[in-house]
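Novice: here is the input, now give the coordinates:
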Amino acid sequence: METSELRPLIRHITTACFIVIAYLSGMRVGEVLNLRRGCVTRDPKLDLIFLSGHQLKTTPQRAERSPATIPWVINAQGAQAIAILEDLAPSATLFPFGHFGTANWLRSPRTRTKNSLADDVHAFITWFNTTIADTVDHPTIGEDEHGPITGVRLRRTLAWHIVRRPGGTIAGANQYGHLFTRMTHGYAGQADAGFLDEITFEQFLLRTEQLHDDHQRLTRREHVSGPAADTYRHRVREGQRFNGVTLTSAAQANTALSNPDLQIHHGALLTCVWRPETAACQAPTNDENGPVWARCRLNCSNIAYTERDITELRNHVTKLRTDLDLQVLPLPLHRRLHERLTEHDRAIHAHESTRPLDRNDTMPTTDRLAQLKAERQRIRDASQRLLTGTSACSNGKFTISTLATEAEVSRQRLYEHHPDLVADFKASAGLGPIPPNIDALQQQLADAREQIRELKAREATNLDQIKTLCAVITELTHQDHAGNLIALPTAGPRPLKY
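Specialist: So this is what the prediction gives:
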């Protein structure tokens, strides 16, 4: 191979190794460029690969690293990339400064700069698209709508995938060869390495985006059910004050994330309005700051069901029914699936039975009347089961709460829409008649609801004005302190989209 061909090839291989190391480790660009020979060590007992180097943005006492105090955990692909660089690099540094193959590159003790690396990445993309892609039958690297692909953006991309992809922390363990606690909480347990800042900002961005979407859906009258439904609505409304917030540090993002109004976590089949005091997934010895989905219990008082959750739940119920039809299922598994199916059906029925009936409802009148008729029949059947001592899903006590549970209807809906059936049950159970002023109370309730609608309309107008003012304040703040502030959600390099 001619020298004129060898030099650009060394450049492209070095750049490819940088991309592998930076993306699969989460290290800063400067930290990767300062790597030196012998930076990789292996622990056969732990089956882990460690990487030592010059850690940036840390205390002077910890700036110099040795294999005894390893800050990073990498996977086999990252270690292989470093081994290739150790074969290519002519000096102690793995990314020497200067043009590849020149005397400066051979002898310089300096490392490459971010600007020279950006040129290397651009040249690598061009070379790959024109020379390699067709040869290996691989798609070309396209233009990014958010700007040039640079080394700085790789770190943020890693944070984006861990936070936003389903099972992101597990994907981190599989794809990047490290555990979530070792990687995202500061490289082998050292929390000042800084990657947690990227995770924190990305979590804050995701949480605020979800809150905004939740608020828009509530504005369009999305129905929410479950024991935490009222708390969900309250937090979504209160969470709108984060619109236009400008953060200057990860500490502020951490403080914001600990705010109860941001503690809404959307799962696959339900929404957790997390409150540690009442979380069924919280073990006494744990200090989790969010839900532990693996220990989620359907009887938890932190659960809320949105329309999106119910849609997914219906699909899941359909799959469970299909599984139950299989003849090869062991009996214990069949029982467990049947119990879970019953719990899901109860949640769906409760969601539909608590759906408000109002003038803005778009459901056809015939369907609504049929649903109301079926609901009243369920209440009558539940009342009969309680009176005869054959309750199916309650403790069998002669109370209105028990009747609501047995009929799978909320207690509030029972009083508001079926007062005659409540009166019949009380009379039959010997609980006494309903107070004579029930009509007056219902009228007061209707008047209060009308006032609430008017107040909500005023609140929406005020929120629009506040959002406009927040946008103006944020813009003025950016103009005055553009060099010192990190404004979300556009802060930092954008992640690469695939």
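
Novice: please count neighbours and contacts with C-alpha atoms only from this point.
Specialist: Fine.

Novice: show residues contacting stretch 79-86.
Specialist: Residues from elsewhere that reach stretch 79-86 (Cα atoms under 8 Å, 6 or more residues apart in numbering): 14, 17-18, 20-21, 37, 40, 49, 94-95.

Novice: Proceed likewise with the subsequent sequence, for comparison:
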Amino acid sequence: MSRLHSVTLSHHYVAAVTGCSRTQVQTIVARHGLYGLAAQRPGPSPMQVPVTGRIEGRPWREFMDYEETPILVRHLATAAAIVILYSTGMRSQEARSLRSGCCPDPQPNPDGSKLRHLIRSHHYKNVRDSDGHHVSAGEKRAVPWVAITPVVNAIRVLERIVPKGELLFSSTHHDIVSQRRHHGALKRGTLDRRVENLVSWINQEATAQGLPGQRVPEDPHGNLGLSRLRRTLAWHIARQPGGLVALAIQYGHMRTALDARTSSGYGSRERRGFHGELDVETALAAATTAARLRDATAAGEKISGPAARRAIVGAASISSFEGDLTTPKAAAKFLARDGLVLFDNPDSFLICAFKWDTALCDPDPGATAPNQFACGNAVRTDSHAQAAREHADRLDAKAALVPQPLGDRFRRTAGRFRALADAHDSAAQSAEEAIA
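Specialist: Prediction:
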């Protein structure tokens, strides 16, 4: 084995393999001078456990090495932390305070349907006592986190590393390499370093496995700090139809989502902050839609719909906003361009060039985005028409496998989507024709 850049003999491993005590191993090693022999003829310490993991269909290891195991356990725990933080939206401090048993398996409903896993945790930001002093111990989160299957699996892995009722990221049980008896949870800086170490290990492993395309590229914005995971998840949720409500529920901001629009710090549980951040995400999504439309029409795709001209103008003006939508103020200014802001909804196979006074989705007074995407300011491209036809084909295939009444419904819906695509084809124009 190799330890601290020197080669020595692993007493624990030899004792486990031979069934001897560690004292007996030390006695025999000293008596026969095996330390020097181990240095001259170093070798691995294969464990008698099956290798079940596969990469490209082949085992990722010939065997699990006893000396490598502590490093792999550390990387496994780090990967579990990333899954929990990225897939729930928790803050780092909240995730590090989770304990074994925080996510019990839900009992099935009487009708047999399954409930989602919920994570009970403590939050710390803006937790104050009656005198206004910050409570460092935090308080139990009123709304539990909804956990998808990968998060549940990550928690189960951590629960096998730490004792029952212990912190999932206990310093004592996660300091496997040095085995220092620290107390409490791993510090944020420690987890940040472990994330960078995991990235380095992944890149080394990808090279060793002959898969350079699986390497983690260098991030132009610096290290992958844990705080970035919460914002990244918010970015994805906010760009979905109904994302505001979903994001508010998951992050515990329902009061904010239902109250008037104001702006301040991100992630507040009070009535400030959240809408401004959502403006940024909404503006970025709209800017991306405009850029894609501009590129599609430049590549020859045709466009149809009553708002086609406005959509082309809005897409052409996006260059002046690139890189300038990172603040709520800039995002609000971008979204205030009534009639020129584009919202894509691939599920409805259209782009909405949102204009408040012509929208059929009944937006609230002063709205800068549609409150649903079945909008009268519709724009379609050739890609939308093609996607609609492909969806119609899937519905027809499904109709053949279900009872006739449901099948007839699928076929009628498929017919409407094909009619939608045909209408686009008959009215489609190039970008130049649309603005002429």
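
Novice: now the TM-score, please.
Specialist: After superposition, the two chains reach a TM-score (TM-score structural alignment, normalised by the length of structure 2) of 0.56; 338 aligned residues with a Cα RMSD of 5.3 Å.

Novice: just to revisit the earlier point, tell me which entries of the contacts of stretch 79-86 of structure 1 lie within strands.
Specialist: By the criterion of DSSP state E, membership of the contacts of stretch 79-86 of structure 1 in strands covers 40, 49.

Novice: closest to residue 375 of structure 1 among the contacts of stretch 79-86 of structure 1?
Specialist: Closest approach to residue 375 of structure 1 among the contacts of stretch 79-86 of structure 1 (Cα to Cα): residue 20, at 59.9 Å.

Novice: counterpart of the closest one in structure 2?
Specialist: The alignment partner of residue 20 of structure 1 in structure 2, by TM-score structural alignment, is residue 83.

Novice: before we move on, back to that, check the contacts of stretch 79-86 of structure 1 for burial and list the buried ones.
Specialist: Buried subset of the contacts of stretch 79-86 of structure 1 (neighbour count, 16 or more other Cα atoms under 10 Å): 14, 17-18, 20-21, 37, 40, 49, 94-95.

Novice: quick one: the strands in structure 1, in order.
Specialist: 40-43, 48-51, 72-74, 264-266, 271-273, 303-304.

Novice: out of those strands, nearest to residue 26 of structure 1?
Specialist: Comparing these by Cα to Cα, strand 72-74 comes nearest, at 9.0 Å.

Novice: what range in structure 2 does the closest one sit on?
Specialist: In the comparison with structure 2, strand 72-74 of structure 1 aligns to the range 145-147 (TM-score structural alignment).

Novice: that stretch vs structure 1 - mean distance after superposition?
Specialist: Superposing on structure 1 and averaging over aligned pairs (mean Cα distance after the TM-score superposition for structure 1), stretch 145-147 of structure 2 comes out at 2.5 Å.

Novice: re the thing from before, now the strands of structure 1 as JSON lines including distance to residue 126 of structure 1?
Specialist: Putting the strands of structure 1 into JSON lines (distance: least, Cα to Cα, whole Å) gives the following:
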{"stretch": "strand 40-43", "distance to residue 126 of structure 1": "31"}
{"stretch": "strand 48-51", "distance to residue 126 of structure 1": "30"}
{"stretch": "strand 72-74", "distance to residue 126 of structure 1": "28"}
{"stretch": "strand 264-266", "distance to residue 126 of structure 1": "41"}
{"stretch": "strand 271-273", "distance to residue 126 of structure 1": "45"}
{"stretch": "strand 303-304", "distance to residue 126 of structure 1": "50"}
